[in-house]
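Visitor: sequence first, then the predicted structure, then my questions.
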Amino acid sequence: MSNDIRIGSGFDVHAFCEGDHVMLGGVRIAHSAGVDAHSDGDVVLHALCDALFGALALGDIGVHFPPSDMRWKDADSMDFLRHAHQMIQDRGWRLGNCDITIICEQPKISPHLSDIRASIAAGLHTEVDNVSVKATTTEKLGFTGRKEGIAAQAVCLLVRRG
């Protein structure tokens, strides 16, 4: 039996802090808070990178971009995604698809979904139809329900290039 597909999953969370925007999928979204993070704190791209690295069995985003390394202070998470994409290509894989869920009460995500999908697709050099992004709340339960932070989870399918 050949191993022509691989699946990965990822999750990321950041607490809100003082600020005026959040980065989600490479898109700057105005908000009454920022996120407490070493890089730009893009939970969408961090979860997606974890899924991609996981599918390759190469650890998580912290292995590749450790928060203890000052090179990554305030880094653009699209650079992380581009790195993950290059690793996929270098190992003979391509993205089949990815599915991402953003978990928060605020900011409202639906007005930005098209831009987020397009941004991720560009970062992965794939069609927008290969990128699913959706949002949900926790019905005011937990830290996201109390508007203390934001989370994202992602799954991806990698297909062997042939």
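Guide: Received the coordinates, thanks. Numbering: from 1, shown residues only.
Visitor: use CA for all of it now, contacts and neighbours both
Guide: Noted.
Visitor: and the residue most central in space within the chain, what element?
Guide: Geometric centre of the chain, nearest residue: residue 45, 2.1 Å, by Cα atoms, centre = their mean. Assigned by DSSP states H and E, residue 45 belongs to helix 43-55.
Visitor: same question, residue 9
Guide: With DSSP H and E as the test, residue 9 turns up in strand 5-17.
Visitor: list the buried residues for that strand?
Guide: Within strand 5-17, the residues that count as buried by 16 or more other Cα atoms under 10 Å are 6, 7, 8, 9, 10, 11, 12, 13, 14, 15, 16.
Visitor: counting by contacts, list what that strand packs against.
Guide: Packing partners of strand 5-17 (3 or more Cα pairs under 8 Å, 6 or more residues apart in numbering; DSSP states H and E): strand 34-35, helix 43-55, strand 149-160.
Visitor: comparison target below:
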Amino acid sequence: MRVASALDVHAFSDEPRPLMLACLEFSPTGGLAGHSDADVVAHAAADALLIASGIGELGTVFGTDRPEWKGASGSALLAEAVRLVGEDGWEINNVSVQVIGHKPRFSQRRMEAQEVMTKILGAPVLLSATTTDHLGALGRVEGIAALATVLLTAK
């Protein structure tokens, strides 16, 4: 068995773009800045999968030096991470991700997001959300973070 955690953080974009979280669109504008769609939930989960398997991490597998991943959706990154982890001989037991930020109100779509991510991962996904009680950059609503933990077992 292997366990890994990963943190992903993105600032809100100055450019109008969709806000994507947990493979769902939360708003047509007010999105996060990034090379891809900046879905911090999907990115943290994919990163933790890659780290636990020993394949690498998000930046080496899907980094800004890889133009084919520019603008990619979090669901595409996550599906590719699942494929790579499976190809490497690992089975995903479960994934847990906590969203950290003050907006949007994630709890209203938490169950929907869990269902979507569970389908992509082929394993149970548990999602939660919290704030920073207005401390730091996330408390000033400058961005959103997500912390993921995964459990893998060898096939």
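Guide: Received it, and whenever you're ready, just let me know what you need. None of these values were measured; they are calculated from a predicted model.
Visitor: what stretch of the second structure does the helix or strand that the helix holding residue 45 of the first structure is followed by fall on?
Guide: Along the chain past helix 43-55 of the first structure, the next helix or strand (assigned with DSSP H and E) turns out to be helix 61-64. Counting by TM-score structural alignment, helix 61-64 of the first structure falls onto residues 58-61 of the second structure.
Visitor: what do you get for stretch 97-117 of the first structure?
Guide: With TM-score structural alignment as the criterion, stretch 97-117 of the first structure aligns to 94-114.
Visitor: which residues are contacting the matching stretch?
Guide: Stretch 94-114 of the second structure has contacts (Cα atoms under 8 Å, 6 or more residues apart in numbering) with 22-24, 26, 41, 44-45, 123-132, 134, 138-139, 141, 143-152.
Visitor: with stretch 43-50 of the first structure instead?
Guide: Against stretch 43-50 of the first structure from outside (Cα under 8 Å, 6+ apart): 8-14, 23-26, 59-61, 77-78, 80-81, 84, 98, 100, 102, 150-156.
Visitor: just the residues contacting stretch 66-75 of the first structure, thanks.
Guide: In contact with stretch 66-75 of the first structure (Cα under 8 Å, 6+ apart) are residues 37, 38, 39, 40, 65.
Visitor: now, of those residues, which are buried?
Guide: Applying 16+ other Cα under 10 Å to the contacts of stretch 66-75 of the first structure flags 37, 39, 40, 65 as buried.
Visitor: tell me the contacts of the second one?
Guide: The contact partners of residue 39 of the first structure, taken as Cα under 8 Å, 6+ apart, are 67, 72, 73, 74, 75, 76, 77.
Visitor: counterpart of residue 75 of the first structure in the second structure?
Guide: In the second structure, residue 75 of the first structure lands on residue 72 (TM-score structural alignment).
Visitor: cool, and residue 145 of the first structure?
Guide: Residue 145 of the first structure maps onto residue 139 in the second structure, by TM-score structural alignment.
Visitor: assign the residue lying closest to that match once chain neighbours are set aside to helix, strand or coil.
Guide: Leaving aside its sequence neighbours, residue 139 of the second structure sits nearest to residue 132 (Cα to Cα, 6 or more residues apart in numbering; 5.4 Å). Three-state call for residue 132 of the second structure (DSSP: H, G, I helix; E, B strand; the rest coil): coil.
Visitor: if we can go back for a sec, just want the angle from the strand holding residue 9 of the first structure to helix 43-55.
Guide: Inter-element angle recorded for strand 5-17 of the first structure and helix 43-55: 150 degrees (by axes from the mean of the first three to the mean of the last three Cα atoms, to 10 degrees).
Visitor: what does strand 5-17 of the first structure rub up against?
Guide: In contact with strand 5-17 of the first structure (Cα under 8 Å, 6+ apart) are residues 33-37, 41, 43-44, 46-56, 147-160.
Visitor: mean per-residue distance, the helix or strand just after that strand versus the second structure.
Guide: The helix or strand immediately downstream of strand 5-17 of the first structure is strand 21-24, counting by DSSP H and E. Comparison of strand 21-24 of the first structure with the second structure after fitting gives an average deviation of 1.6 Å (mean Cα distance after the TM-score superposition for the first structure).
Visitor: contact partners for the aligned residue in the second structure for residue 28 of the first structure?
Guide: Under the alignment (TM-score structural alignment), residue 28 of the first structure pairs with residue 25 in the second structure. The contact partners of residue 25 of the second structure, taken as Cα under 8 Å, 6+ apart, are 18, 19.
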